[in-house]
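J.: dropping a prediction and its sequence here:
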Amino acid sequence: MGALILSVDLGADVPIYQQIRDQIVEAIAHGSLTDGSALPPTRTLAADFGINFHTVNKAYDLLRQEGLIRLSRGTGAVVTAPATDQLPADWTARATTLLAEAVARGLPADEVLRACRTLLDSFGATQQEGTP
């Protein structure tokens, strides 16, 4: 497992806490972070980026609510193996919006599906039996 490398774009339209949360989720999906991996303390990460520690805390709290990390005073933030059949309640809504954007921009369905498959493969997602 390599070191966790995060970056934030202070001028981006995406809030900083969301950037941090998303990058940690991607690191978990890629296998860079596994069950038991410790995340940097909120104050350390905040100091590294020159941001308020509450911003990092908000990202960590989202991850905790989603069941991807556990937070404790003794060990800090640690990646947990989520239940495989558990998706965040808003997952379908977020996927719907992304797919709607693709359709609104006129992208062909086969191109969207190909992009989705490529991304899933990059995360090492395994195909379910009977899935093309």
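T.: Now that the structure is in, tell me what you want to look at. Residues are numbered from 1 along each chain as shown.

J.: use CA for all of it now, contacts and neighbours both
T.: Fine.

J.: can you give me the helices for the protein?
T.: Counting by DSSP state H, the chain has these helices, from start to end: 16-30, 42-49, 53-65, 91-104, 109-122.

J.: list the buried residues of stretch 44-61.
T.: Neighbour counts over stretch 44-61 (16 or more other C-alpha atoms under 10 Å) mark 45, 46, 49, 53, 55, 56, 57, 58, 59, 60, 61 as buried.

J.: the structure to be compared is supplied as follows:
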Amino acid sequence: MIIQIEPHSDIPIYTQLTNQIIEGIARGEMKPGDALPSVRSFAADLGVNMHTVNKSYHELERKGIIRIIPKSGAVINSPDVIVKEAHHFMRIKEEFKLVVAEALVLGMTKEQIRENIQSIILDLKGEPK
């Protein structure tokens, strides 16, 4: 998986890293049970501070996407583990709600919103549109 950090972006680097890891997992570039690189080596590879990678890993853990095993590293959780924690679904629903509300305020129709969501799913799954 290739991570591209935009240092001049308004989006914090740890958020860029978090988002790209999530997208990589969604695309199947990383699978449940795979280990993420150590904080130290990932930071060196990306040319960022170790605390930035650490903050990203803790955000992924908070979201239930990975588990951090002390002195062993970070491992991607399986969907079975994540599904057991309903609060993750509620959090996602609330995040969707805000994005959909913004789309409606900006004038998008329900059909345009559906088409965009479908397009994103197909893109992440590598399926033709």
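T.: Great, that's in hand. Just so we're clear, the structure is a prediction, and the values are computed from it rather than from any experiment.

J.: closest one of the buried residues of stretch 44-61 of structure 1 to residue 10 of structure 1?
T.: Nearest to residue 10 of structure 1 out of the buried residues of stretch 44-61 of structure 1 is residue 49 (C-alpha to C-alpha; 9.2 Å).

J.: name the nearest residue to the closest one, ignoring sequence neighbours.
T.: Once flanking residues are discounted, residue 49 of structure 1 sits nearest to residue 8: 7.5 Å by C-alpha to C-alpha, 6 or more residues apart in numbering.

J.: which position in structure 2 aligns with the one you found?
T.: With TM-score structural alignment as the criterion, residue 8 of structure 1 lines up with residue 5 in structure 2.

J.: same check, this time on residue 64 of structure 1
T.: So residue 64 of structure 1 corresponds to residue 61, using TM-score structural alignment.

J.: what residues are up against the spatially most central residue of structure 2?
T.: Central residue of structure 2 (C-alpha atoms, centre = their mean): residue 22, 2.6 Å from the mean position. Neighbour list for residue 22 of structure 2: residue 65 [criterion: C-alpha atoms under 8 Å, 6 or more residues apart in numbering].

J.: measure it to residue 31 of structure 2 for me?
T.: 11 Å (C-alpha to C-alpha, to the nearest Å).

J.: residue 48 of structure 2 too?
T.: 25 Å.

J.: does the match of residue 64 of structure 1 really touch residue 73, like I thought?
T.: No. With contact defined as C-alpha atoms under 8 Å, residue 61 of structure 2 does not count as touching residue 73 (11.7 Å).

J.: of these two, who's got more company?
T.: A direct count of neighbours by other C-alpha atoms under 10 Å for residue 61 of structure 2 and residue 73 places residue 61 higher, at 17 against 14.

J.: which ones are touching the more buried one?
T.: Residues near residue 61 of structure 2 by C-alpha under 8 Å, 6+ apart: 67, 68.

J.: one more time with 10 Å
T.: Counting by C-alpha atoms under 10 Å, 6 or more residues apart in numbering, residue 61 of structure 2 makes contact with 55, 67, 68, 74, 75, 76, 77.

J.: ditto for residue 4 of structure 1
T.: By C-alpha under 10 Å, 6+ apart, the residues touching residue 4 of structure 1 are 23, 24, 27, 32, 33, 37, 38, 39, 40.
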